[in-house]
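> predicted model follows, preceded by the sequence.
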Amino acid sequence: MTTRVIVWRHGNTDWNAGGRVQGQTDVPLNDLGRRQAAEAATLLAALQPDAIVASDLRRAADTAAALAAVTGQTVSHDQRLRERFFGAWQGLTTAEVAAQRPEEFARWRAGEDVVGGDVETLDDLGKRVADGLQDAARLAPGGLVVAATHGAAARQGIGHLLGWPIQQVRTLRALQNCHWVELTSDDDRGWQLSAYNVGAFSDRPVPPPV
């Protein structure tokens, strides 16, 4: 029995557009993000998901709600699918972080696990998101679950599920807004990556996954 999980990044926000670090700040979708969510929802609804789960942050919850509006399903929410907590960085642009907290910024750019500034470690992030995705899969064994989450959370959670070391996870390109990853899980092969960065906006720039 194979279970499929779609890990779906939320639509665009004004902070995405401005290169501002969101982390767990509850920033809503902008007009573009709402259009992205509606268009992606049409594509995902055609896959006939059996369950929908989302981070409780509005940008992910409202992205999931666009799919639920098409399918008639309800969305369950899981705080473990929240974005990485970026501590003192939240609300700053990446340029401001680089100028004001250069040592931390250098560690982040290098992909180090511990950055400082109360930024959540990659290991902690990967574990909590992977736990959330595991439980999401249990909502529809043998079926398809869509989990709406965030850029850094998606990448690190997926890497943890697949058993990849941090440096290997860094080889994954950042997910574009409203793009998704497809994972499969079965008793014989465990978790496998089936598709990555799928969506309707492949020609658009990739905002940083923060």
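Arrived safely.
> when you work out contacts or count neighbours from here on, use the C-alpha atoms and nothing else.
Noted.
> Ala88 contacts Gly116, doesn't it?
No. With contact defined as CA atoms under 8 Å, Ala88 does not count as touching Gly116 (9.1 Å).
> just the buried positions in stretch 78-94, please.
78, 80-87, 89-94 (16 or more other CA atoms under 10 Å).
> and if you look at stretch 3-19?
3-13, 15-16, 19.
> one more: stretch 124-142?
125-134, 136-137, 139-142.
> go on, stretch 98-108?
Counting neighbours by 16+ other CA under 10 Å, stretch 98-108 gives Ala98, Glu104, Phe105, Trp108 as buried.
> again, but for stretch 22-35
For stretch 22-35, a neighbour-count test (16+ other CA under 10 Å) marks Gln22, Gly23, Gln24, Thr25, Val27, Pro28, Leu29, Asn30, Gly33, Arg34, Arg35 as buried.
> of the residues you listed, which belong to strands?
The strands, defined by DSSP state E, take in nothing from the buried residues of stretch 22-35.
> would you reformat those residues as JSON lines and include distance to Asn177?
Below are these laid out as JSON lines (distance: CA to CA, whole Å):
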{"residue": "Gln22", "distance to Asn177": "14"}
{"residue": "Gly23", "distance to Asn177": "15"}
{"residue": "Gln24", "distance to Asn177": "16"}
{"residue": "Thr25", "distance to Asn177": "17"}
{"residue": "Val27", "distance to Asn177": "14"}
{"residue": "Pro28", "distance to Asn177": "13"}
{"residue": "Leu29", "distance to Asn177": "11"}
{"residue": "Asn30", "distance to Asn177": "12"}
{"residue": "Gly33", "distance to Asn177": "8"}
{"residue": "Arg34", "distance to Asn177": "11"}
{"residue": "Arg35", "distance to Asn177": "11"}
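> next one for the comparison:
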Amino acid sequence: MTRLLIWRHGQTAWNASDRVQGQTDVELDEVGVAQAERAAAWLVSYKPDLIVSSDLSRAARTAAALAALTGHQVEYDERLRERHFGPWQGLTGAEIAEQYPEHYPHWRAVGEIAGLPVESTVDLGKRVTAALKDIAARVGDGTAVVATHGGAARHGVAGMLEWPHEVAHTVGALSNCHVTELRHNPHRGWQLRAHNIGAR
């Protein structure tokens, strides 16, 4: 049985202030570090065989908390990075609504941003899904923990489950340091076993 535990990073100050991070390299704040350590203590019970992370520091620091408990080295894959939001990176939701009133409602409704140098969710899904498939192939019948980002997780999961692109927008966001669990069934393929679960 192949199992992927797709783990969103802990909180950053930009998360707390509703600021779009995209691929800006923002560190965890104190809350995020504590979340990562608490989640790692819970995830270690899954006995992971492999830990792979986005190379952005908020995900890497989150993964490091689990590595410290398992003895595994964290491996990094830039394909697990968050969506690139171009000129919106660093802006709050309120600032985007004010500065881009023609784009903001459509983004909130369906996630797409036409006419700006922002990565499409289709491209995001393709690159994250490719990374997840490679990780799954490497871990074989084991368990891999994949530290990544909210949007990356959503669209990567949709790709692994072969959902139509539009379905990804109906999936609720992962909370900081929460997990989506996928397992591969030899007869039915990839299955969603749990979503937005975390340490209690």
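On my side now, so go ahead. From a predicted model like this one, the values you see are computed outputs, not experimental measurements.
> now what about the TM-score between them?
Put the two chains on top of each other and the TM-score (TM-score structural alignment, normalised by the length of structure 2) is 0.96; 200 aligned residues with a CA RMSD of 1.2 Å.
> of the buried residues of stretch 98-108 of structure 1, closest to Asn177 of structure 1?
Trp108 (21.0 Å; CA to CA).
> grab the nearest non-local neighbour of that closest one.
Of all residues not flanking Trp108 of structure 1 in the chain, Val115 sits nearest, at 5.8 Å (CA to CA, 6 or more residues apart in numbering).
> remind me, longest strand of structure 2?
Structure 2, longest strand under DSSP E: strand 189-197.
> what sits up against that one?
160-161, 173-175, 178-185 (CA atoms under 8 Å, 6 or more residues apart in numbering).
> how about the strands in structure 1?
3-9, 51-54, 75-77, 144-149, 180-186, 190-198.
> tell me the centre residue of structure 1?
Centroid-nearest residue in structure 1, with CA atoms, centre = their mean: His150, separated by 2.7 Å.
> which residue, neighbours along the chain excluded, lies closest to it?
Closest residue to His150 of structure 1 apart from its sequence neighbours, by CA to CA, 6+ apart: Arg9 at 4.9 Å.
> which ones are touching the one you found?
Applying CA under 8 Å, 6+ apart to Arg9 of structure 1 gives the contacts Ala60, Ala148, Thr149, His150, Gly151, Ala154, Leu175, Gln176, Asn177, Cys178, His179, Trp180.
> structure 2: which residue goes with that one?
Superposed on structure 2 with TM-score structural alignment, Arg9 of structure 1 falls opposite Arg8.
> tell me how far its match lies from Gly198 of structure 2.
10 Å (CA to CA, to the nearest Å).
> swap in Asp25 of structure 2?
24 Å.
> all helices for structure 1, in order.
14-17, 31-45, 58-71, 94-100, 102-109, 122-137, 151-162, 166-169 (DSSP state H).
> using JSON lines, lay out these together with distance to Gly190 of structure 1.
Listed next are the helices of structure 1 as JSON lines, based on distance: least, CA to CA, whole Å:
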{"stretch": "helix 14-17", "distance to Gly190 of structure 1": "34"}
{"stretch": "helix 31-45", "distance to Gly190 of structure 1": "24"}
{"stretch": "helix 58-71", "distance to Gly190 of structure 1": "26"}
{"stretch": "helix 94-100", "distance to Gly190 of structure 1": "37"}
{"stretch": "helix 102-109", "distance to Gly190 of structure 1": "30"}
{"stretch": "helix 122-137", "distance to Gly190 of structure 1": "11"}
{"stretch": "helix 151-162", "distance to Gly190 of structure 1": "8"}
{"stretch": "helix 166-169", "distance to Gly190 of structure 1": "18"}
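> so which of those helices comes closest to Ala51 of structure 1?
helix 122-137 (8.3 Å).
> what's the average distance for the closest one when superposed on structure 2?
When structure 2 is overlaid, helix 122-137 of structure 1 sits 0.6 Å from its aligned residues on average, using mean CA distance after the TM-score superposition for structure 1.
> now do that helix: which elements does it pack against?
strand 3-9, strand 144-149, helix 151-162 (3 or more CA pairs under 8 Å, 6 or more residues apart in numbering; DSSP states H and E).
> once aligned, what mean separation remains between the second one and structure 2?
Pointing back at strand 144-149 of structure 1 there. Mean for strand 144-149 of structure 1 is 0.2 Å (mean CA distance after the TM-score superposition for structure 1).
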